[in-house]
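Peer 1: Sequence plus predicted model, see below.
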Amino acid sequence: MTAMPALGDLLRDLAPQVLGALSRRHGQFDACEDAVQEALLAAIRRWPTGGVPEQPRAWLHTVATRALVDGWRADSARRRREAQVALDPADRAPVADDDALVLLFLCCHPVLSPPSQLALTLRAVGGLTTAEVAAAFLVPEDTMSQRIRRAKQRIRDAGARFTMPPPAERVGRLAVVLHVLYLIFNEGYTASAGPSLHRTDLTAEAIRLSRLLHRLLPGEPEVAGLLALMLLTHARRAARAAGDGSIVPLADQDRSRWDHTAIADGQALLTRTLGTGPIGPYQIQAAIAALHDEATTAEQTDWPQILALYSLLAEVNPGPVVTLSRAVALAMVHGPTAGLALLGTLGADERMAHTHRLEAVRAHLLELSGDLPAARDGYLRAARMTASLPEQRYLTRRAAQLRGS
């Protein structure tokens, strides 16, 4: 037995490798995924007391294969297949790195809804248990179990095989994979609900999977751009909250607490990437994040360049969230009235009806313009719209401070 490493990290690394090997050998992604989950639960029960086996991946592979055989034994229609597997030793071939890439593409199959893609990616590729995925989405474990089961059923019904999609589909599917990783990171960086501002388990997992994707597809500029964006953004995490957990806005953060190693890594990755292929939204957002990180003080932020990049982003990837961020940059360059005018174009956009961010940004720009009563009302409206307790407290406090101004 080997010394006990960080068990959770080890299992998250091994789970997609074992699942990839089983799926490549036997097909039946849904059955293989269930078998791997059984093996992971067995490891969680046994390894803390008995120690990690000398070959932990082989151990998981063997236990998962036995679980597959047990499942086939229960189905009389598969007895012949069971006999064939029983006579053939378990596949001990090294797991190909490409297996993890195939898993990512499979979990982001277009027949699945975005929430199902997120959940299946976290469980099958991220190695999280159903309970952990359920906690990430703030739903009961039974609900998440049913969602994952339906997702695997839809993949099976679609006739998907454990292979990379054909080249004609790959570009579009890669965009979905990147979007899923982007959403996982965003939910971890600013949790949409609950008592904590961050979900470090999700941000760490998104970065880990993006590193893996970049290693497997080093020539894809947008893959590198997404990884750079995550590193440059996550570098500020330690300074985003005060000791009591309250939110610290970017302009007020102690920049000495930023992770400057991560910033340097993100900047180097972005420098190597820009100009190597078509510019995409993740590269542009990474460039914006780099400009924020390069400023030693809030006053030194290059807002004109940031505004130019947001204008480019609005051409490449238009949408209300981009417009929202562009309005802030516009206000910083040309004054809050200009920013408020741009925000006015979002009033009828139904996509912004269920988020507090439009009200929060409008309140901020109203405060900058000197209209404190309207700003206070806006902060309070935004506070009522968010399910995040740290954001509720921050917005309510901002409103209270303006009441006394």
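Peer 2: Ah, there it is.
Peer 1: Could you use CA atoms for every contact and neighbour count after this?
Peer 2: Fine.
Peer 1: Run through the helices of the stretch 51-200 of the chain in chain order.
Peer 2: In the stretch 51-200 of the chain, the segments counted as helices under DSSP state H, counting those that start in this stretch are 56-73, 79-87, 98-107, 114-120, 130-137, 141-157, 167-189, 200-216.
Peer 1: Is Val361 in contact with Arg326, as I believe?
Peer 2: No. With contact defined as CA atoms under 8 Å, Val361 does not count as touching Arg326 (10.9 Å).
Peer 1: Distance check, the residue positioned nearest the centre of the chain against Ala353.
Peer 2: Most central in the chain under CA atoms, centre = their mean is Ile184, positioned 1.9 Å from the mean C-alpha point. Ile184 is 22 Å from Ala353, where distance means CA to CA, to the nearest Å.
Peer 1: now Pro165
Peer 2: For Pro165, the distance to Ala353 (CA to CA) stands at 36 Å.
Peer 1: Between those two, point out the one with more neighbours.
Peer 2: Each of Pro165 and Ala353 has its neighbours counted (other CA atoms under 10 Å); Pro165 has more, 18 against 14.
Peer 1: ok, the more buried one - contacts?
Peer 2: 105, 173 (CA atoms under 8 Å, 6 or more residues apart in numbering).
Peer 1: what about the residue nearest to Phe29 when sequence neighbours are not counted, helix or strand, and which?
Peer 2: Of all residues not flanking Phe29 in the chain, Ser23 sits nearest, at 5.5 Å (CA to CA, 6 or more residues apart in numbering). Here Ser23, judged by DSSP states H and E, is contained in helix 7-26.
Peer 1: could you list every residue that touches the residue lying closest to Asp259 once chain neighbours are set aside?
Peer 2: Sequence neighbours aside, Ala235 is the residue nearest to Asp259 in space, at 4.6 Å (criterion: CA to CA, 6+ apart). Contact analysis of Ala235 by CA under 8 Å, 6+ apart lists 258-260, 262-263.
Peer 1: Put this next to the previous one:
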Amino acid sequence: MPERHVEDLLRRLAPQVLGALVRRYGHFDTAEDAVQEALLAAATGWPEEGVPESPRGWLITVASRRLTDLLRAERARRHREESVARWTPPDGWLAPAADRPASDSDDTLILLFLCCHPALSPASQIALTLRAVGGLTSTEIARAFLVPEATMTRRISRAKRQIRASGVPFGMPPAAERAARLDAVLHVLYLVFNEGYVSTSGPTLYRTELSGEAIRLARLLQRLLPKDAEVAGLLALMLLTDARRPARTGPDGALVPMAEQDRSRWNAEQITEGVALVSAALRTGPTGQYQLQAAIAALHDEAPSAEATDWPQIVALYEVLLRIATNPVVALNHAVAVAMARGPRAGLELLDRLADDGRIAGDHRMYAVRAHLLERAGETAAARAAYETAARRATGLAQQRYLNGRAARLG
């Protein structure tokens, strides 16, 4: 199997294997170390030796053995040789995945709620889940949070220690506690999806293994909580956004902006499902941020052309969203919608108000939006300079190429 396929397979299996180990033995941080070593062994061996018949079972076996070694070493350091000698794993612990009954959530969803334990701060909940369940690197998570990488690394390490110290059993939390963790779980899935749909680093624009996993987990969550309007809203948002993916790049892999996309290539089944989900969710309420974002996505997807988009309605939805979500990215998108509905100058005025927001002021998206609006306003030289600045600040190669191309087109 090619290395790229092995990498994709390991990324999908990693949270399932970690969940299986934490369920059996606890020791969240040590289990993650063991899983990482098993993944490394697979990444170096499988491309040449072939993928085993049960790759999940193979990884659980190797990671369990390594976990045993790590736990024994830890106990030895604590002078508990006698306890270690008597410690044996439970019967059947090496059974491959195919020989065990599989739950619908394959432990990944339980791992998701574990990472959102109330002992952790909201920021730590999200960071740990992105690391353990989403498979993102500390660098990618830091970019998602708009914080320095060193800060994020410390946050993740501290969260692992708190999970270990909490002694919480591995299992789905009771209904009341589950509700308290749900906001963090939804935010985590939202960030994982976004990282997959617009990759912050690397040569490609998107990483389908991440966006696909986020959609899979959102489906599991919606099955668990079918009456929760925000869960349905998030799943709808993902489906409606992902439906455009086939048209987002040209034959050469270059980014194609939405206004120039071939809408016949959008996934009609996903659009139909997403529209039905958000329509039902908005009727049941209360209305939350994911439902509003899904409603905005639905207006884009249902428009027969870019020119026919209902921008005034999108502006109105963003203004409702801004009242419940103080997010600079939402404010940036609102500025774009206002520019499309009322002209580029109106949008540029809103951008000026965001200039002092340290969370996004230096982000490449601010410069890219400014460049686009300046171009629409006829300020070619200023637009070219803004595109060039945006390209320098972008970390994804696809975005860099697109932005440099827009700058070059302006002479």
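Peer 2: Okay, I see it. Note that the structure is predicted; figures quoted are calculated from it, not measured.
Peer 1: List the TM-score for the superposed pair.
Peer 2: Here the TM-score for the pair of chains, by TM-score structural alignment, normalised by the length of structure 1, is 0.80; 390 aligned residues with a CA RMSD of 3.7 Å.
Peer 1: quick one on the thing from earlier: who wins for proximity to Gln283 of structure 1 among the helices of the stretch 51-200 of structure 1?
Peer 2: In terms of CA to CA, the element of those nearest to Gln283 of structure 1 is helix 167-189, at 12.1 Å.
Peer 1: what's the mean deviation for that closest one versus structure 2?
Peer 2: Taken over the aligned residues, the distance from helix 167-189 of structure 1 to structure 2 averages 2.3 Å (mean CA distance after the TM-score superposition for structure 1).
Peer 1: what's the distance between that helix and the middle of its chain?
Peer 2: Centroid separation between helix 167-189 of structure 1 and its chain, computed with CA atoms, centre = their mean, to the nearest Å, is 9 Å.
Peer 1: cool, and stretch 93-111 of structure 2?
Peer 2: Taking mean C-alpha positions (CA atoms, centre = their mean), stretch 93-111 of structure 2 and its chain are 23 Å apart.
Peer 1: Quick check: end-to-end length of that stretch?
Peer 2: Stretch 93-111 of structure 2: ends 19 Å apart by CA to CA.
Peer 1: And the contacts of that stretch?
Peer 2: 15-16, 19-20, 23, 54, 56-58, 60-61, 64, 133, 170-172, 217, 220-221.
Peer 1: related to what we said a few turns ago, make TSV from the helices of the stretch 51-200 of structure 1 and add distance to Glu315 of structure 1 to it.
Peer 2: Shown next, in TSV, are the helices of the stretch 51-200 of structure 1 (distance: least, CA to CA, whole Å):
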stretch	distance to Glu315 of structure 1
helix 56-73	46
helix 79-87	54
helix 98-107	27
helix 114-120	24
helix 130-137	32
helix 141-157	34
helix 167-189	17
helix 200-216	25
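Peer 1: now for these, which one comes closest to Ala298 of structure 1?
Peer 2: Distance to Ala298 of structure 1, taken as CA to CA, is lowest for helix 167-189 among the helices of the stretch 51-200 of structure 1, at 20.7 Å.
Peer 1: Show me what that closest one is packed against.
Peer 2: Packing partners of helix 167-189 of structure 1 (3 or more CA pairs under 8 Å, 6 or more residues apart in numbering; DSSP states H and E): helix 98-107, helix 114-120, helix 200-216, helix 221-234.
Peer 1: With mean neighbour count as extra columns, can I get these in CSV?
Peer 2: As requested, those are exported to CSV (neighbours: other CA atoms under 10 Å):
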stretch, mean neighbour count
helix 98-107, 23
helix 114-120, 22
helix 200-216, 20
helix 221-234, 27
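Peer 1: Any chance of these in a markdown table with distance to Asp157 of structure 1 as columns?
Peer 2: Below are those laid out as a markdown table (distance: least, CA to CA, whole Å):
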| stretch | distance to Asp157 of structure 1 |
| --- | --- |
| helix 98-107 | 13 |
| helix 114-120 | 15 |
| helix 200-216 | 27 |
| helix 221-234 | 30 |
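Peer 1: mind checking the end-to-end distance for stretch 102-112 of structure 2?
Peer 2: With CA to CA, one end of stretch 102-112 of structure 2 sits 17 Å from the other.
Peer 1: what residues are up against Val63 of structure 1?
Peer 2: Per CA under 8 Å, 6+ apart, neighbours of Val63 of structure 1: 38-39.
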